[in-house]
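no letters, just coordinates:
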């Protein structure tokens, strides 16, 4: 019994080490260029051992994406616990997403679509989050932060299409990824904000750009 528990703990530890290593590699270099052989070698384990924990590359990628999503959800919970209104939450999430984009090779987002199981999982999660976001924005209306004449479902779809465009076109060859992403998000938030919300947003943007210098 104790031996089984020990073996289970070691396997769990190894699984976590593999995910940590793969997340870093996929994030830095993209998915396609990283092989299972390279991941095994960087951990000092055999490829056979790696495949005993993760049956194939897509299964490992799925675990990596889940790790990222879990970190995002934990961060969101921490913000919700201390934020004074929904705009504060959104702006903190914006800063978090900027940090994530900076740390992630654009190839990662392009190549992940080639893994149908992972793409489907991300779409399901995105649809669930979109439904929750609509209620979240409606709460912002009740707080006097956002306008009450906005169809947030339509706006959410439009922003999603713009972000997909950002990921799937060559626009970033002319403009930096950050500049385009900022333009999308700040224009969206300005358009749905009340006078009070707009003032809070402009205060954030001034401080944000001051800190970027």
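Yep, that arrived. Bear in mind the structure is a predicted one, so any value in this text is a computation, not a measurement.

from now on I want contacts and neighbour counts done on CA atoms only, so please keep to that.
OK.

count the neighbours of residue 27 for me.
Using other CA atoms under 10 Å, residue 27 has 19 other residues around it.

what secondary structure does it sit in?
When classified by DSSP: H, G, I helix; E, B strand; the rest coil, residue 27 comes out as helix.

now swap in residue 33 and tell me
Classified using three-state DSSP, residue 33 is coil.

that one and residue 26, how far apart?
8 Å (CA to CA, to the nearest Å).

between the two, which one's more packed in?
When neighbours are counted by other CA under 10 Å, residue 33 and residue 26 differ, and residue 26 comes out ahead with 21 against 10.

I'd say that one and residue 107 touch.
No - using CA atoms under 8 Å, residue 26 is not in contact with residue 107, being 9.0 Å away.

once you drop chain neighbours, what's closest to residue 17?
Nearest non-adjacent residue to residue 17, counting by CA to CA, 6 or more residues apart in numbering: residue 43, 7.9 Å away.

and if you look at residue 148?
Nearest residue to residue 148, sequence neighbours excluded (CA to CA, 6+ apart): residue 141, at 5.8 Å.

which SS state does the one you found fall under?
When states are read from three-state DSSP, the local structure at residue 141 comes out as helix.

I figured it hits residue 147, correct?
Yes - at 5.9 Å, residue 141 and residue 147 qualify as touching, with contact defined as CA under 8 Å.

how far away is the residue nearest to residue 148 from residue 7?
Distance of residue 141 to residue 7, computed by CA to CA: 53 Å.

comparing the two, which shows the higher neighbour count?
The residue with more neighbours, out of residue 141 and residue 7, is residue 141; 20 against 12, by other CA under 10 Å.

check which helices and strands the helix or strand hosting residue 109 is in contact with.
For residue 109, the host element (DSSP states H and E) is helix 106-111. With contacts taken as 3 or more CA pairs under 8 Å, 6 or more residues apart in numbering; DSSP states H and E, helix 106-111 sits against helix 2-29, helix 152-168.

what is the shortest one packed up against?
Identification of packing neighbours for helix 152-168 by 3+ CA pairs under 8 Å, 6+ apart yields helix 106-111, helix 116-142, helix 177-192.

take the one below as the second:
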């Protein structure tokens, strides 16, 4: 492996380890010593890549934002431009993309670091506005394809999905749960996309609402 390739590999490993620790323990408990111990690298190696913990967190946030934006745009482009694309399959892809990135913009993270990085609060709003805009476009397409009910507001569709994740993915909640992060994310996904009721129960509930 070349020096440049090794440096890039270390950079990504450091970012991923920092992300895992922030999600599990919160930003205030993020320690450079813990990251280097986890990765079995020296502090010198880390500081050759990131000048400080703050520099690392900024890069982590920006990278997550850029990757998420690009992946969402890819799904949206496929839905709009590919007549052969299965909308529900693409919707599932979209949910997977969002759930894999939402934890890094969770309420807990920003509660911890907003005093250290006040500018990131603006970035978070830009981040949410971007996702909301894409969800709105996809929802409108879903209505024309007969996938979504036309009487449900796209804003509500976005809020249910996005804020369900950002509210649950908090260190104190995850720490108390016997479920893994993957199990939590998959469970939320299944509940929101398929509903909590069985088909028979859904029919019965609809009958009750007509009484």
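Thanks, I have it. Small disclaimer: the values here were computed from a predicted structure and weren't measured.

circling back to that earlier point, out of the helices and strands packed on helix 152-168 of structure 1, nearest to residue 167 of structure 1?
Closest to residue 167 of structure 1 of those is helix 106-111 (CA to CA; 7.0 Å).

which parts of that closest one are buried?
106-109 (16 or more other CA atoms under 10 Å).

show residues contacting that helix.
The contact list for helix 106-111 of structure 1 (CA atoms under 8 Å, 6 or more residues apart in numbering) reads 26-27, 29-32, 167-168.

let's see 6 Å
Residues outside helix 106-111 of structure 1 that contact it (CA atoms under 6 Å, 6 or more residues apart in numbering): 30-31.

aligned partner of residue 173 of structure 1 in structure 2?
Aligned by TM-score structural alignment, residue 173 of structure 1 pairs with residue 177 of structure 2.

show me what the longest helix along structure 2 is packed against.
Criterion DSSP state H: the longest helix present in structure 2 is helix 53-81. Using 3 or more CA pairs under 6 Å, 6 or more residues apart in numbering; DSSP states H and E as the contact criterion, no helix or strand is in contact with helix 53-81 of structure 2.

how far out from the middle of the chain is it?
10 Å (CA atoms, centre = their mean, to the nearest Å).

same deal with stretch 22-36 of structure 2?
Relative to its chain's centre, stretch 22-36 of structure 2 lies at 19 Å (CA atoms, centre = their mean).

one more: stretch 141-153 of structure 1?
Remark: stretch 141-153 of structure 1 is offset 24 Å from the chain centroid, using CA atoms, centre = their mean.

buried ones in that stretch, by neighbour count?
Neighbour-count burial for stretch 141-153 of structure 1 flags 141, 144-148, 152 (criterion: 16+ other CA under 10 Å).

next one: stretch 107-114 of structure 2
Quick answer for stretch 107-114 of structure 2 (16+ other CA under 10 Å): 107-110, 113.

distance to residue 75 of structure 2 for those residues - can I get that in a markdown table?
Below are the buried residues of stretch 107-114 of structure 2 laid out as a markdown table (distance: CA to CA, whole Å):
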| residue | distance to residue 75 of structure 2 |
| --- | --- |
| 107 | 26 |
| 108 | 28 |
| 109 | 27 |
| 110 | 28 |
| 113 | 31 |
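
and which of those is nearest to residue 121 of structure 2?
residue 110 (7.4 Å).

how about that closest one: what's its closest non-neighbour residue?
Nearest residue to residue 110 of structure 2, sequence neighbours excluded (CA to CA, 6+ apart): residue 121, at 7.4 Å.

count the neighbours of that neighbour for me.
Residues within reach of residue 121 of structure 2, counting by other CA under 10 Å, total 16.

measure it to residue 153 of structure 2 for me?
For residue 121 of structure 2 relative to residue 153 of structure 2 (CA to CA), the value is 26 Å.

show me the contacts for residue 160 of structure 1.
Applying CA under 6 Å, 6+ apart to residue 160 of structure 1 gives no contacts.

counterpart of it over in structure 2?
So, by TM-score structural alignment, residue 160 of structure 1 is matched to residue 162.

do residue 151 of structure 1 as well
Aligned by TM-score structural alignment, residue 151 of structure 1 pairs with residue 153 of structure 2.

give me the buried positions along stretch 121-141 of structure 2.
Applying a neighbour-count criterion of 16+ other CA under 10 Å, one finds 121, 124, 127-128, 131-132, 134-136, 138-139, 141 buried in stretch 121-141 of structure 2.

likewise stretch 96-109 of structure 1?
98, 101, 104-109.

likewise for stretch 3-17 of structure 1?
For stretch 3-17 of structure 1, by 16+ other CA under 10 Å, it's 14-15.

now render the helices and strands packed on helix 106-111 of structure 1 as JSON lines, adding distance to residue 47 of structure 1.
Shown next, in JSON lines, are these (distance: least, CA to CA, whole Å):
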{"stretch": "helix 2-29", "distance to residue 47 of structure 1": "12"}
{"stretch": "helix 152-168", "distance to residue 47 of structure 1": "33"}
